[in-house]
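J.: A predicted structure for the sequence below; I have some questions about it.
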Amino acid sequence: MIYSIENSKIKITASTHGAELHSITGQKEGTEYLWNGDVKYWKYHAPHLFPIVGKVVDSKLKVDGIQYEMPAHGLARISEFTLLIESNNSLTFGLNYSEDTLKIYPYRFSLFVTYTLEENSIIVTYKVINLDDRDIVFSIGAHPAFMCPIEKGEELEECYLQFNKKETSSIIEITKDTYLSRKRTECLRDTHTLPLSRELFKDGVLVFDDLKSDKISLKSKNHDKSLSIEFKGFPHLGIWAPETGAPFLCIEPWFGHADYEDFTGEFRDKEGTISLSTDKVFECSYKISIEE
């Protein structure tokens, strides 16, 4: 089921399926900022990544010596959530463990996704509660896809990303199977901006783990409309646009990342995972803002 909330500057819709945003619309001109989910290119809009980010090797998650079949990006994006709270400016969706989730992720948990409107912004909050009698291990992240270019008739090459701090940064190279390699490539040198092009994404997603910035803005050379994401506290960031020419760009704050291609260990030993004690709560949030 689809729900919507709005204020004078912004309107959003979100679905119980995956607790996924389906639309971010500016009230000034009715501009749509979120990818429309055209199945010709990519059927999602802004999936949530839990309890893994990316892929695990051979789709196998190892917990206490037992291997579990785990789909790419985890179970949240393909699960049906329940709307728990609806107000004038917020929506909260919840997902509890079940017999089905335990077959692929052997931990008892509750996951909550909350959208809160503030002026021209949406605050997206994740909350994970450990309902198990042992520590649970997970990664969590976001995969929102934004219209890029924002305005019809523009080309990707007329758009750029602006970082809120000057960056000299490298990316972790991706294998053909979309795992992480042990190689790195310099991507940014003493700059606030990253020009966009299809060539930039020829090898797949750009994975950063050493950014100083905690805010990135998607901008155009031709107008003042823009979109930004603030991701304070998130240690990893992915940026991706498909080579197919689909008009969207993903800006993805993560706690965790895909497996390295040579990783064979237990999930708890994987770099970037979170370990949460019984009855404890993990919470994080990021903000999407539009400027018109």
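T.: Cool, got the structure. Residues are numbered from 1 along each chain as shown.
J.: can we go C-alpha only for contacts and neighbour counts from here?
T.: Will do.
J.: For stretch 271-288, which outside residues touch it?
T.: Applying Cα atoms under 8 Å, 6 or more residues apart in numbering, the external contacts of stretch 271-288 come out as 121-139, 227-233, 253, 255-257, 267-268.
J.: thinking residue 289 is in contact with residue 124, fair?
T.: No. Residue 289 is beyond contact range of residue 124, at 11.0 Å (criterion: Cα atoms under 8 Å).
J.: and the gap between residue 171 and residue 147?
T.: Distance of residue 171 to residue 147, computed by Cα to Cα, to the nearest Å: 23 Å.
J.: if I look at residue 57, how far off is residue 264?
T.: Applying Cα to Cα, the value for residue 57 to residue 264 is 8 Å.
J.: Residue 100 too?
T.: 25 Å.
J.: Narrow the contacts of stretch 271-288 to those in strands?
T.: Assigned to strands by DSSP state E, the following of those qualify: 121-130, 136-138, 227-230, 253, 255.
J.: picking up where we left off before, for residue 100 and residue 264, indicate the residue with more neighbours.
T.: residue 264 (15 against 9; other Cα atoms under 10 Å).
J.: tell me the contacts of residue 116?
T.: Here residue 116 is in contact with 89, 90, 91, 122, 123, 124 (criterion: Cα under 8 Å, 6+ apart).
J.: quick one: which of those residues is nearest to residue 68?
T.: The nearest member of the contacts of residue 116 to residue 68, counting by Cα to Cα, is residue 124 at 29.1 Å.
J.: Apart from its neighbours in sequence, what residue is nearest that closest one?
T.: residue 115 (4.9 Å; Cα to Cα, 6 or more residues apart in numbering).
J.: Count the neighbours of the one you found for me.
T.: Residue 115: 25 surrounding residues under other Cα under 10 Å.
J.: Tell me the spacing between it and residue 82.
T.: 14 Å.
J.: Can you give me the separation between the one residue sitting closest to the centre of the chain and residue 167?
T.: Geometric centre of the chain, nearest residue: residue 142, 1.7 Å, by Cα atoms, centre = their mean. Using Cα to Cα, one obtains 22 Å as the distance from residue 142 to residue 167.
J.: next up, a second structure to put side by side with the first:
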Amino acid sequence: MYTLENTKLKIAIKKIGAELCQISSIKNINEFMWDANPAIWANHAPILFPIIGALKQDSYYFENKKYSLGKHGFIRNNEDIILHEQTQNSLTFKLSENENTLKSYPFKFEFYITYKLIDNVIEVVHTVKNCDIQTMYFSLGGHPAFKCPLYSDENYEDYFLEFEHVENSVRHLINMEIGLISSSTNPVFNHSNKISLTHDLFNEDALVFKDLKSRKVTLKSGTYGAILSLHFKEFPYFGIWAKPNGNYVCLEPWLGVADPENTNQDLKTKEGILSLKPKETFAATYRIEIHNNHLV
């Protein structure tokens, strides 16, 4: 376990999976992350790379060769990640290709995840370097789970999500038997910017959005106001999820999306896939802002 702290926040990151597992107030007892109760969902904030969600039959094709890769890729729960660099306000972790990754992903790469603690904000910086002689294809994203409700005198249903812009958008439904995006959609926003949180909201799995105008979402309490905001300027896809009986909500900025049911399984043409030429580097950052009135 590695930690960073300043006068407002303390954060902790697990070595396994380089997973953010704690965001705590220094001055009070408030803890903003889900506790990873194994009876419900035993994760805090897994990192998604080199895919988001599920592949059809857990496999894809690259240059006519079939590869097997499980849901969300191989960063989460990975024991090969190392601490690469530490400064007074940041921790950077690294994973390079190895025998295990090359079996499921035929690219030489360096993947870095950096956590920076700046005042009341945690910056999460993903950096990918293509160390291969061929173009590399990948997706990446975050899956942080935030405690909800924050205070003991509240209920889950007292909370809602508020997006920065008025939206007219639908959720892309997931075929729950196979984990793939179906052709069906359901309206969520009708010239509005709020989603009320209820446990049955997630009975049909995650809410998957592909066309939000907003790049900021705030978790709000009807009693205590804004708790935290997630800024995801560089991430065009967005997911919202929880186990139906879990007192948390995952706010998930994505560069990529799970396979659709009708996929041809070709990695190069996968929806949302990113390409990176040899020796080039890509970076994308999202930010978690804890509102100051919960830190005093």
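T.: Now that the structure is in, tell me what you want to look at. Values in this document were obtained by computation on a predicted structure and should not be read as measured data.
J.: Structural similarity score between the chains, please.
T.: Overlay of the two chains. TM-score (TM-score structural alignment, normalised by the length of structure 1): 0.97; 290 aligned residues with a Cα RMSD of 1.1 Å.
J.: coming back round to it: my read: the residue nearest to residue 124 of structure 1 touches residue 91, true?
T.: Yes. With contact defined as Cα under 8 Å, residue 115 of structure 1 reaches residue 91; the gap is 5.2 Å.
J.: What's the local residue count around residue 283 of structure 1?
T.: Other residues lying near residue 283 of structure 1 total 11 when counted by other Cα under 10 Å.
J.: can you confirm it is in a strand?
T.: Yes. Secondary structure of residue 283 of structure 1 (DSSP: H, G, I helix; E, B strand; the rest coil): part of a strand.
J.: Please pick the buried ones from the contacts of stretch 271-288 of structure 1.
T.: 121-132, 135-139, 227-231, 253, 255-257, 267-268 (16 or more other Cα atoms under 10 Å).
J.: which residues touch residue 127 of structure 1?
T.: So residue 127 of structure 1 contacts 110, 111, 112, 113, 281, 282, 283, 284 (Cα under 8 Å, 6+ apart).
J.: can you give me the strands in the stretch 1-150 of structure 2?
T.: 2-5, 9-13, 20-25, 59-62, 65-68, 82-87, 90-96, 109-118, 121-130, 136-138, 140-141, 145-147 (DSSP state E, counting those that start in this stretch).
J.: Let me know which of those is the nearest to residue 217 of structure 2.
T.: strand 145-147 (12.8 Å).
J.: which helices and strands does the closest one pack with?
T.: Counting contacts by 3 or more Cα pairs under 8 Å, 6 or more residues apart in numbering; DSSP states H and E, strand 145-147 of structure 2 is packed against strand 248-255.
J.: The strand it packs on: how far from the chain's middle?
T.: Average the C-alpha atoms of strand 248-255 of structure 2, do the same for its chain, and the two points are 5 Å apart (Cα atoms, centre = their mean, to the nearest Å).
J.: Thought residue 23 was touching residue 33 of structure 1, still the case?
T.: Yes. Residue 33 of structure 1 lies in contact with residue 23 (Cα under 8 Å); the separation is 7.3 Å.
J.: what about residue 175 of structure 2, how many residues close to it?
T.: 16.
J.: likewise the one 10 residues further on?
T.: As a burial measure, residue 185 of structure 2 scores 15 neighbours (other Cα under 10 Å).
J.: check contacts around it.
T.: Contacts of residue 185 of structure 2 by Cα under 8 Å, 6+ apart are 170, 171, 172, 173.
J.: How much space separates it from residue 145 of structure 2?
T.: Distance from residue 185 of structure 2 to residue 145 of structure 2, by Cα to Cα: 24 Å.
J.: What sits closest to residue 9 of structure 2 if chain neighbours are left out?
T.: Ranked by Cα to Cα, 6+ apart and with sequence neighbours excluded, the top spatial neighbour of residue 9 of structure 2 is residue 25, at 4.8 Å.
J.: so the one you found touches residue 33, yeah?
T.: No. Using Cα under 8 Å as the test, residue 25 of structure 2 is too far from residue 33 to be in contact (11.0 Å).
J.: before we move on, the earlier item: just curious, which of the contacts of residue 127 of structure 1 is nearest to residue 203 of structure 1?
T.: Residue 203 of structure 1 has its nearest neighbour among the contacts of residue 127 of structure 1 in residue 284, at 29.7 Å by Cα to Cα.
J.: any idea what the closest one aligns with in structure 2?
T.: Counting by TM-score structural alignment, residue 284 of structure 1 lines up with residue 284 in structure 2.
J.: how close does its match sit to residue 188 of structure 2?
T.: When residue 284 of structure 2 is compared with residue 188 of structure 2 (using Cα to Cα), they lie 27 Å apart.
J.: Could you tell me the end-to-end distance of stretch 145-161 of structure 1?
T.: 14 Å.
J.: Could you pull up the residues touching the residue lying closest to residue 24 of structure 1 once chain neighbours are set aside?
T.: Of all residues not flanking residue 24 of structure 1 in the chain, residue 12 sits nearest, at 4.7 Å (Cα to Cα, 6+ apart). Going by Cα under 8 Å, 6+ apart, residue 12 of structure 1 touches 4, 5, 6, 21, 22, 23, 24, 25.
J.: Which residue comes closest to the aligned residue in structure 2 for the last one once chain neighbours are left out?
T.: Translated: residue 25 of structure 1. The alignment partner of residue 25 of structure 1 in structure 2, by TM-score structural alignment, is residue 24. Take residue 24 of structure 2 and drop its neighbours on the chain: the residue closest to it by Cα to Cα, 6+ apart is residue 31, 4.5 Å away.
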